[in-house]
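J.: need a structure here:
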Amino acid sequence: MTTTSLRLGLAGAAVLALAACGDSTPPAAGGPIAVEARDDACAVARTAADAGTLTFEINNKGSRVTEFYLYAEGDRIMGEAANIEPGASRRLIVEVPDGGKYQTACKPGMQGKGIRADFTVNGSAGKQADANAKLAEAAKSYQRYVSSQSDALQSKTTEFVGAVKAGKVDEAKALFPVARTYWERIEPVAESFGDLDPRIDAREADLEEGQEFTGFHRLEKDLWVSGLQADSPTIADRLLADVNEIVAKAKSVELTPLELANGAKELLDEVATGKITGEEDTFSHTDLWDFRANVDGSKAAVAALRPVVQERDAALLATVDEKFAAVDALLDKHRAGEGFKSYTDLTEPEIKALAEAIDALGEPISKVAEVVARP
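T.: Next up is the predicted model:
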């Protein structure tokens, strides 16, 4: 099964249908903001909005899969809609309580810095969590989860780096997917901090011209393919320094309930655009570890929001639980000891079954943000 066919299969149910974005009538103030994404353009209907909950309706009229981002200063990701296939539409709902200068970006091919434009948020608005005790507790609960996973990421990365520097190849290979588990569980938070994410997690195939190959995947190649190199210890030290920096940032960031909801969907998009195709861990084939971790992180975000979703849409929550259980059952079939079998050991029907299960889960997860955004 090809990468393209898998992505197209996943896109069907996971994409939330929206009204067309091509209407030339200016949208009402405070209403949804239409975005027309093309291969060489990113037309955002408005360049300013009042602080509060913003809704972007993205229509991909290009020929390539694209993403849409709203960035704060320092390239901090406020919200992201990923894996938007040609001809498809997605809705991004994001809470922006603070006025200031932001940027919008479309990323044709899901690569690079994107086609950017300035976006201004005016005034300020009360945070959802400040007005709703259940939403406030959801944000605190997920922050505790991020903190615990960050501690484990730091600890296991330290062990992994130590093994690499000591030339203990078998030990380093065993620690590689374990350390990455904690990274993958909190990936939407980790990805929000500018250049740290590509330094830690960039894949060789995705490098831009002049970009150095560093981080987990560079060491993965050294361990499984080329053998440890003269600069492997230096790469390992840099990885640990970057992880230490991102752990400190992740622990201090204030997350909104909508960031939790969007993060739950982003983690499933990570599976759909990388893990399910075997592109993520192309040297070690430990993709199922990452797959499991992304699903764990998505489930943790939903768990934090559970009281709110239960109150506002119990039927949706029941469907989400059912679909999570189906994915869990499939993953359990591929366990090997304390971890998982090599991704290359899966048959095409097994990969297709996993893709379909993620597809079925992605559809209800995509609705959680709209439930959380309700006043």
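
J.: Going by C-alpha atoms from here, please, whenever you check contacts or count neighbours.
T.: Fine.

J.: does residue 102 sit in a helix or strand, and which one?
T.: Using DSSP states H and E, the element containing residue 102 is strand 98-106.

J.: Which residues belonging to that strand are considered buried?
T.: Under the neighbour-count criterion of 16 or more other Cα atoms under 10 Å, strand 98-106 has 98, 99, 100, 102, 103, 104, 105, 106 buried.

J.: Give the other helices and strands that it contacts.
T.: In terms of contacts (3 or more Cα pairs under 8 Å, 6 or more residues apart in numbering; DSSP states H and E), strand 98-106 is packed against strand 42-44, strand 66-72, strand 115-124.

J.: Any buried residues in the last one, and which?
T.: When neighbours are counted by 16+ other Cα under 10 Å, the buried residues of strand 115-124 are found to be 115, 116, 119, 120, 121, 122.

J.: same thing with the shortest one?
T.: Along strand 42-44, these residues count as buried under the neighbour rule (16+ other Cα under 10 Å): 42, 43, 44.

J.: cool, and stretch 211-231?
T.: Buried residues in stretch 211-231 (16+ other Cα under 10 Å): 213-224, 228.

J.: Just give me the closest of those residues to residue 311.
T.: Nearest to residue 311 among those: residue 216, at 41.0 Å, using Cα to Cα.

J.: For the comparison step, fold the sequence that follows:
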Amino acid sequence: MSHSPESRTPASAPFRRLIYAALAVAALLVLAALLLFAYASRTATGPQRGNTHKVVVNDSHCEPADFRLPAGLTTFEIHNASRRPLEWEILDGVMVVAERENIAPGFHSLLTVKLRPGQFAITCGLLSNPRGSLEVVPTADSEAERLRPPLQAFIGPLSENRVFLIMQANALVREAQALADAVAAGDLATARTQWLAARLHYKRVEAVAGRWSDLENRIDPQADYLAGREDDPAFTGFHRLEKALFGNADLNGLLPLAQQLTQDAEQLKARVRESQQAPHDLADSALWQAQRLLESAIVQGENPYAQSDLYDLQANLHGMAKSVQVLDALLQGANAPLAAQLRQQQADLQAAVLALRTGEDFLPYRDVSTAQRAQLQRLLEAWAASLAQVNAALGLE
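T.: Below you'll find the predicted structure:
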């Protein structure tokens, strides 16, 4: 049933007006909240804006006109107290470093800029107004950043390290083939010599090669990580050959395993040639290898039959040192004390390893005492701690 306008209650019209008024007030409150939020967002300080400095520009000058600020991220809150739209600029000579344009009278604008050390000028509204000045003083962070090398400076170190890796991978293939040839000839003494020669080349590239798990699991699997240990079909590569050559002194059935090692070495050589390291990989690879050595190899050794772990360690250190040595010139410019510390720690570790020789040969690892192993561990831990600082010093983190 419909109702005519005359049938509505007298209170309905004022009630509707009250509702409309309430809605209007609510809308204004929402708008005000949004404006306050926008203002707060624009004027907030924090890591993304740095410290905020207020500038009031009137018809004839800025207040303040002169600033002395530390280098780094800074925000200027520019208020237009003049009667005309204005611009506010930071100038380096005639070059505009940063600017805000068309700030309307009575309004303000934020300008966030990363200041670098130096002397700069400030325009204050009209071009006829006197200029202000900005002195930016260096900080520890700005000095560190200034000393960091540009990315193109890493081209030489990366190329030099890549050549080293390729040469070691090529030598690994040659020595692995010579090992297979000695096994085929039934020459146990030569096979043992070639096993060690091939293994040293692998250990020099292990900081990179060890990242390819499929190849590492064929070239250098540890029996302890296999379900069947030495009897497991996956027990292949260097340690399976080591057991036969140094444990059993038996070449029977060993040729297929030696040939497989040669094939895997060929694959490794191809991957080394194809791979491209990034600048941060140089120090990271050395640090990664140091952590692996600290976790197990130094404490208990890896070659139970050949007892040649000190040879392994020296070869590992050679490869790790190479990836750090190619960075030495850059690191001296960025952080000379760290560069000197790395060189000294590497020398101390190398001396400790060489002290475990008898004549031209290293001691069997079983003859290295707990105290001597602990010393190696401490020296490597110290070197690793310094390696962990290299990328940050070079601006690569």
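
J.: Any chance you could compute the TM-score here?
T.: Superposed pair, TM-score by TM-score structural alignment, normalised by the length of structure 1: 0.62. Supporting alignment: 248 aligned residues with a Cα RMSD of 2.3 Å.

J.: before we move on, the earlier item: nearest to residue 306 of structure 1, out of the helices and strands packed on strand 98-106 of structure 1?
T.: In terms of Cα to Cα, the element of these nearest to residue 306 of structure 1 is strand 66-72, at 25.9 Å.

J.: What is the closest one packed up against?
T.: Using 3+ Cα pairs under 8 Å, 6+ apart, the elements in contact with strand 66-72 of structure 1 are strand 76-84, strand 98-106.

J.: Show where that strand falls in structure 2, residue numbers please.
T.: In the comparison with structure 2, strand 66-72 of structure 1 aligns to no range at all (TM-score structural alignment).

J.: repeat for stretch 303-317 of structure 1
T.: So stretch 303-317 of structure 1 sits over residues 325-339 in structure 2, by TM-score structural alignment.

J.: Give me the contacts around the matching stretch.
T.: With contacts defined as Cα atoms under 8 Å, 6 or more residues apart in numbering, stretch 325-339 of structure 2 is touched by 144, 147-149, 153-154, 157-158, 160-161, 340, 386, 390, 393-394.

J.: if we can go back for a sec, out of the buried residues of stretch 211-231 of structure 1, which sit inside strands?
T.: Within these, no residue falls in strands by DSSP state E.

J.: Which residue ranges of structure 1 form helices?
T.: Secondary structure of structure 1, counting by DSSP state H: helices at 3-14, 128-131, 133-165, 169-185, 187-191, 196-201, 215-221, 232-252, 257-273, 287-312, 314-332, 348-365, 368-373.

J.: Select, out of these, the one closest to residue 339 of structure 1.
T.: Counting by Cα to Cα, residue 339 of structure 1 lies closest to helix 287-312 out of these; the figure is 6.9 Å.

J.: Distance from that closest one to the middle of the chain?
T.: 12 Å (Cα atoms, centre = their mean, to the nearest Å).

J.: what's the mean distance for that helix versus structure 2?
T.: Following the fit onto structure 2, the mean deviation recorded for helix 287-312 of structure 1 is 0.9 Å by mean Cα distance after the TM-score superposition for structure 1.

J.: ok so, going back, using TSV, lay out the buried residues of strand 115-124 of structure 1 together with distance to residue 71 of structure 1.
T.: Converted to TSV, those look like this (distance: Cα to Cα, whole Å):
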residue	distance to residue 71 of structure 1
115	12
116	10
119	9
120	11
121	12
122	15
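
J.: just to revisit the earlier point, now, which of the buried residues of strand 98-106 of structure 1 sits nearest residue 33 of structure 1?
T.: residue 104 (11.4 Å).

J.: thinking again about what came up before, residue 177 of structure 1 is nearest to which of the helices and strands packed on strand 66-72 of structure 1?
T.: When those are compared by Cα to Cα, strand 76-84 sits nearest residue 177 of structure 1, at 24.4 Å.

J.: following the longest helix along structure 2, which helix or strand shows up next?
T.: Across structure 2, the longest stretch assigned as helix under DSSP H is helix 12-43. Later in the chain than helix 12-43 of structure 2, the nearest helix or strand by DSSP H and E is strand 51-57.

J.: Read off where that next one ends up in structure 1.
T.: Per TM-score structural alignment, strand 51-57 of structure 2 has no counterpart in structure 1.
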